[in-house]
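this is the structure alone, sequence omitted:
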């Protein structure tokens, strides 16, 4: 392996990025403004005609056929990767596996950055935009979760087999198909296995990428559960850890002292009665509760995790305010109930913030995804707003999507997660056509997105 292809760790994420104005994204970002991305108004040919020219190219036909034939190897990669524990903020082992696979496939400038994002570049001819295609390495499952895949009637079962380990395997099969077919894009393609999409990962991998000055013209995440799914809007979210602390004591001898668990229960009951609009969609959930030491102990400490989401920054802010008021009222009520010395107090800590944003339904990157779907007989589906890695570039005005994986899947975020690989190759076929439209096919089809 030459020095350009060497796998190197450290402060290297800016290696594929150029000097430009820095985008600042704080971990606790309060940047919830919605940005409408206008369509590219540059010179455009009819996209369907461009797609016809792409589909007639012998190299493209070879690549599409390769992806179908490579499904067995894609499944081998998937079943290997899904057995590597990768709970959010603990992804390094899976990241190292992806780094090694990127290097073995001959990508250039393969490296892992400071937060364990992994990159590999397929250089283009130099006259097209730089596109990043990504899948995330982390899952929602704790490190001690049994991960061995099981097969029944052609369906595979394993925690994390879809979200987003399948996306990682699709990156690998696309790289093989591109290299085997001899395709040359007009612009560079940066393949990325990023960390921190799930839960308290708080999009830390993609936040880190876009903190650097960069010339990434578009970002695509392979992280949607339906084949034709296109997510082009970003739901904002705020997450809090609320910790209650009190004097504690014996349940009989010290009866009357305020309880951290009772205060927590009062707060959760108030939150459960919140009223939210159907539109813009706004949700709340207490997902984890902890506390107490024994059945006959007045709890000295308890905590819960609260998730608040909304398509509207205004609704998100309103509900955050109501939650904080509910917690304050619950503490006061518990302290009034107490008849002995001591008081409960609450600490509210924000542990996650994801910015909201949107793009027009007919903007260029959406039209590209729809055209790629239709070229393969797939019905494109603009899906409801949600929170994905694409939130970050969308919030910065950079065209971005989360798109669907192939095959059929279900049980995501449960230990019963399952994947039916029937015609799963259609996913990477569609994604390859998207890349060809975005970055351009050298000497055949112009890029349908501009450079940055």
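Received the coordinates, thanks. Everything numeric in this text was worked out from a predicted model, so none of it was measured.

rest of the way, CA atoms for contacts and neighbours
Fine.

chain center to stretch 75-88: distance?
Distance of stretch 75-88 from its chain centroid, counting by CA atoms, centre = their mean, to the nearest Å, is 17 Å.

here's the one I want to compare it with:
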């Protein structure tokens, strides 16, 4: 990798960095245009079609959509045969279901709207990067692939990024872009296991069959047992029941009920221990008469990490400092970077600006740090891809 200090001395790069404040309004406008297209996980096709059109309008080469609706576009390098490709990705899907009111409002530098920060701003950053490279005549040595991928949120289980990594394998360098998280470098991927646990009983009438086991009551007792599990604060380990459903009516003893359980840990061995504890609880319920319990895995986001002294991490730090960010954090998180990191590939996740209330209807993005965030992305991309004289 080329030192950030060397990249920053290039006159064209300096011009690009100086121009990013003037590009903020356009990038925010692009983020809103993306955000206005619904893209629930597993239903990203409409947003993908729009982005493929934008990639073609930008003049990217080899623009394609795969069967999952990942969108690919290549910014050609001058010496691709001598340098591994750089993959810059941002996920297109959101947690918000179809029919969500996507109205936005702007108050100064802050834009409010579901999905605006996570991750419409990240996707808009890909387009902003390409336009900056073109405007200032910057040519990398390696091919830079811009990828708008699906399946990062919810039960998408990183399926889009799995396909991306299968396509480019371990020779590539992966930069995962989020709209928020500016100043934070995620080089450690936390492991996540997700399960659907279903309870079934005979059920019956709330009056006539009072005393019969209820699937909902058993589910409630199970959640209470989960809540009593002891987990360490270091390595951070968590559990969460995010969804429960079941029953037929208020006066029916429920015959079935199920929950969705999310288990996470910074340490793979501690995650394995937590899974074993949950499996032990399930076995206790399975041993009870008149109750049937099934536990099915519905998600596995693998763990991995890049050492803090790895060149890509160190250059990410240098890029942040170059754009004036002195408060830098190293974080463990669950992002698309989980996939390449779990395979031992070179990857990190970075953010473009600050955002808040993610996964809420009042989500917001503050563009104040967007020029610096875009500068960071440009410098790091060229550090990884090289730059033609």
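Arrived safely. Because the structure is predicted, anything quoted here is derived from the model rather than measured.

superposing both, give me the TM-score.
Here the TM-score for the pair of chains, by TM-score structural alignment, normalised by the length of the second structure, is 0.95; 387 aligned residues with a CA RMSD of 1.6 Å.

which position in the second structure pairs with residue 106 of the first structure?
Counting by TM-score structural alignment, residue 106 of the first structure lines up with residue 59 in the second structure.

count of neighbours near the aligned residue in the first structure for residue 236 of the second structure?
Alignment note: residue 236 of the second structure maps to residue 281 in the first structure; criterion TM-score structural alignment. Residue 281 of the first structure: 16 surrounding residues under other CA atoms under 10 Å.

ok, now residue 59 of the second structure?
When neighbours are counted by other CA under 10 Å, residue 59 of the second structure registers 16.

give me the spatial nearest neighbour of residue 212 of the second structure, chain neighbours excluded.
Of all residues not flanking residue 212 of the second structure in the chain, residue 203 sits nearest, at 6.5 Å (CA to CA, 6 or more residues apart in numbering).

next up, the contacts around the one you found.
If you count contacts by CA atoms under 8 Å, 6 or more residues apart in numbering, residue 203 of the second structure has them with 209, 212, 213, 214, 215, 252, 253, 254, 255.

redo that, cut-off 7 Å
212, 213, 214, 253, 254, 255 (CA atoms under 7 Å, 6 or more residues apart in numbering).

map it onto the first structure.
Under TM-score structural alignment, residue 203 of the second structure pairs with residue 248 in the first structure.

repeat for residue 318 of the second structure
Match for residue 318 of the second structure (TM-score structural alignment): residue 371.

so which elements touch the host helix or strand of that match?
Element membership for residue 371 of the first structure (DSSP states H and E) is helix 364-375. If you count contacts as 3 or more CA pairs under 7 Å, 6 or more residues apart in numbering; DSSP states H and E, helix 364-375 of the first structure packs onto helix 426-439.

circling back: measure the match of residue 106 of the first structure to residue 13 of the second structure for me?
The spacing between residue 59 of the second structure and residue 13 of the second structure, counted by CA to CA, to the nearest Å, is 21 Å.

and if you look at residue 231 of the second structure?
According to CA to CA, residue 231 of the second structure stands 48 Å off from residue 13 of the second structure.

between these two, who's got more neighbours?
Neighbour count, other CA under 10 Å: between residue 231 of the second structure and residue 13, residue 13 has more, with 22 against 16.

OK, contacts around that one?
Applying CA under 7 Å, 6+ apart, no residues contact residue 13 of the second structure.
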